[in-house]
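Visitor: Predicted model and sequence follow; I will ask about them next.
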Amino acid sequence: MKHIKTYYKRTLDINGNHIIVEGPVDSKTLKQYTFDSGLVAFRMPSKQFIAIQEIADLEEGRIIICRDKNNIIGYTTYLYPDPLERWSDGQLPYLLELGAIEISADYRAMGLGKAMLELSMLDDMMEDYIIITTEYYWHWDLKNSGLDVFEYKKIMQKMMAAGGMEVFSTDDPEITSHPANCLMARIGNRITNDQIQAFDNIRFQNRFFL
């Protein structure tokens, strides 16, 4: 499956700052910018910056960023699912995972997550994909948000809905291990019934699941 990446860019005026939302960007572009020290959700910022550069150069990889001048303050990643997770079963070339979405603490509650997701879906090629995201409460910044897991879940689901994502049921053990976890997906409008069936077969691998 050929992965064509069409670049988009938007400028948001937030509190007098001009925030750029753009992508997909390649590693060469990323290296021109700095990576905010508040982007700490997954690993040390310096290491995470290297990780998203590597994703950007994957054939299927897509990195959407938001930046304040030349400082990256948020990012979203799209790539094939981790080979160690069930979502890679069948190696479906039309299944992409929204692997991470992060915004630096000083820039939250500004609608930047929603803006990145909306920009991601401007590309018509996304209609050829099923985009999934696995939401696990242990990845959420509950401490600094002051929210409980279910309040945070509502916020995450509302944000993901901006990118056309909907909740899908599954018997995946990691998802079902806690009621705050969930699977969300966006089915592109050129996805066939056979492709949807293959996705359903991955979602449900326990035939006794009700």
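Guide: Looks like it came in fine.

Visitor: Please count neighbours and contacts with C-alpha atoms only from this point.
Guide: Noted.

Visitor: those strands in this protein, which residues are they?
Guide: For the chain, applying DSSP state E gives strands covering 8-14, 17-23, 34-35, 62-68, 71-79, 95-103, 130-135, 166-168, 182-187.

Visitor: To Tyr152, which of those strands lies closest?
Guide: strand 130-135 (10.7 Å; Cα to Cα).

Visitor: tilt between that closest one and strand 182-187?
Guide: 160 degrees (axes from the mean of the first three to the mean of the last three Cα atoms, to 10 degrees).

Visitor: And strand 130-135, what does it pack against?
Guide: strand 95-103, strand 182-187 (3 or more Cα pairs under 8 Å, 6 or more residues apart in numbering; DSSP states H and E).

Visitor: The strands of the chain into JSON lines, with extra columns for distance to Phe209?
Guide: Formatted as JSON lines, the strands of the chain follow (distance: least, Cα to Cα, whole Å):
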{"stretch": "strand 8-14", "distance to Phe209": "42"}
{"stretch": "strand 17-23", "distance to Phe209": "39"}
{"stretch": "strand 34-35", "distance to Phe209": "44"}
{"stretch": "strand 62-68", "distance to Phe209": "34"}
{"stretch": "strand 71-79", "distance to Phe209": "28"}
{"stretch": "strand 95-103", "distance to Phe209": "23"}
{"stretch": "strand 130-135", "distance to Phe209": "19"}
{"stretch": "strand 166-168", "distance to Phe209": "14"}
{"stretch": "strand 182-187", "distance to Phe209": "16"}
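
Visitor: How about the contacts made by the residue nearest in space to the middle of the chain?
Guide: The chain has Leu98 as the residue nearest its centroid, 3.0 Å off, counting by Cα atoms, centre = their mean. Shown in contact with Leu98 (Cα atoms under 8 Å, 6 or more residues apart in numbering): 76-79, 131-133.

Visitor: here comes the other one, which I'd like you to weigh against the first:
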Amino acid sequence: MVSESMNIELLSLFSTQQLPYPLHSGLTCFGENDEQYSRLQRLLAEPYTQVCIAVHEEKVIGYATLLPPEPAERWSSLPYVRIMGVLEVAPPYRGRRVAYSILQHLFRNDEDIERRIVLAFEYYWHWDLKNSGLNAYEYKNMLKQLLMLSGMEEVYPDDPDIHAHAANFAMARIGREISAEQMQRFFYMINPRVW
């Protein structure tokens, strides 16, 4: 977990709640600071949304989103599937297990998350390779290890964006209360050719 001397607070926000703090100026991987803040507020206005934030000195220094699939996505017909969207930590706070703590908080043992399959698509063009000092494959390995520590396992969708580059990958976390039938339907949708 995050070092207690840093005094970082982890909060879960759900639909209809507001972001209580501004974003750290270093959170720019997915757009300008104000743009990201507005996007997060719009997401929180949507149903079935969860945003986990890490707060230090009254600023959001990192966050992850958990969303229902978009209506056009094939998994939208599975009400138990959620998509893990953005996971970002401001550069000054990286290497301090903030991302790990966010994911642990997001996936903490509660009844709701155990009735879900959480799907994460990881595309190298979203990664902050410049500030990380890693190449795409090193970053992939680091991110895959982080997600595995959070209970996710690699899945192999027949998704063109995943196959667009060898560093891209997908992972899923299967909740303990997911039935065999739900799992089978999910894996069939991930890659029907395997079935």
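Guide: Looks like it arrived, so ask away. Given the structure is predicted, the values throughout are model-derived calculations rather than measurements.

Visitor: hang on, the earlier thing: skipping adjacent residues, who's closest to the residue nearest to the centre of structure 1 in space?
Guide: The shortest distance from Leu98 of structure 1 to any non-neighbouring residue, by Cα to Cα, 6 or more residues apart in numbering, is to Tyr78 (4.6 Å).

Visitor: what's around the one you found, how many residues?
Guide: Tyr78 of structure 1 sits with 25 neighbouring residues when counted by other Cα atoms under 10 Å.

Visitor: just checking, what residue in structure 2 corresponds to it?
Guide: Counting by TM-score structural alignment, Tyr78 of structure 1 lines up with Leu66 in structure 2.

Visitor: swap in Ala51 of structure 1?
Guide: Using TM-score structural alignment, Ala51 of structure 1 lines up with Arg39 in structure 2.

Visitor: And Pro24 of structure 1, by the same measure?
Guide: So, by TM-score structural alignment, Pro24 of structure 1 is matched to Leu13.

Visitor: and that match, how many neighbours does it have?
Guide: If we define neighbours as other Cα under 10 Å, then Leu13 of structure 2 has 17 of them.

Visitor: and what of Gln205 of structure 1?
Guide: Gln205 of structure 1, neighbours per other Cα under 10 Å, totals 13.

Visitor: That one contacts Pro173, doesn't it?
Guide: No - if you go by Cα atoms under 8 Å, Gln205 of structure 1 and Pro173 don't touch, sitting 10.3 Å apart.

Visitor: Which position in structure 2 pairs with Leu112 of structure 1?
Guide: So, by TM-score structural alignment, Leu112 of structure 1 is matched to Val98.

Visitor: Would you check how far apart its match and Leu119 of structure 2 are?
Guide: Separation of Val98 of structure 2 from Leu119 of structure 2 (Cα to Cα, to the nearest Å): 21 Å.

Visitor: Now which residue in structure 2 aligns to Val149 of structure 1?
Guide: Val149 of structure 1 maps onto Ala136 in structure 2, by TM-score structural alignment.

Visitor: what's the distance between that match and Val86 of structure 2?
Guide: On the measure of Cα to Cα, Ala136 of structure 2 and Val86 of structure 2 end up 17 Å apart.

Visitor: Does anything pack onto the longest helix seen in structure 2? Which helices or strands?
Guide: Determined from DSSP state H, the single longest helix within structure 2 is helix 136-149. The contact analysis (3+ Cα pairs under 8 Å, 6+ apart) places helix 136-149 of structure 2 against helix 98-106.

Visitor: Next, the angle strand 59-67 makes with the helix it packs on.
Guide: 50 degrees.

Visitor: got the contact list for helix 98-106 of structure 2?
Guide: 1-2, 10, 12, 52-54, 62-64, 87-89, 146-147, 149-150.

Visitor: Just the buried ones from the residues you listed?
Guide: 2, 10, 12, 52-54, 62-64, 87-89, 146-147, 150 (16 or more other Cα atoms under 10 Å).

Visitor: and which of the residues you listed is nearest to Gly175 of structure 2?
Guide: When those are compared against Gly175 of structure 2 (criterion: Cα to Cα), the nearest one is Ser150, at 11.9 Å.

Visitor: wait, what's in contact with the closest one?
Guide: Ser150 of structure 2 neighbours (Cα under 8 Å, 6+ apart): 100, 103-104, 107.

Visitor: What distance do you get for whichever residue in structure 1 pairs up with it to Asn189 of structure 1?
Guide: The equivalent of Ser150 of structure 2 in structure 1 is Gly163 (alignment by TM-score structural alignment). Going from Gly163 of structure 1 to Asn189 of structure 1 by Cα to Cα gives 14 Å.

Visitor: Give the aligned equivalent of Leu98 of structure 1 in structure 2.
Guide: Checking TM-score structural alignment: Leu98 of structure 1 goes with Met84.

Visitor: Give me the mean deviation of stretch 137-146 of structure 2 from structure 1.
Guide: In the superposition with structure 1, the average deviation recorded for stretch 137-146 of structure 2 is 0.7 Å (mean Cα distance after the TM-score superposition for structure 1).
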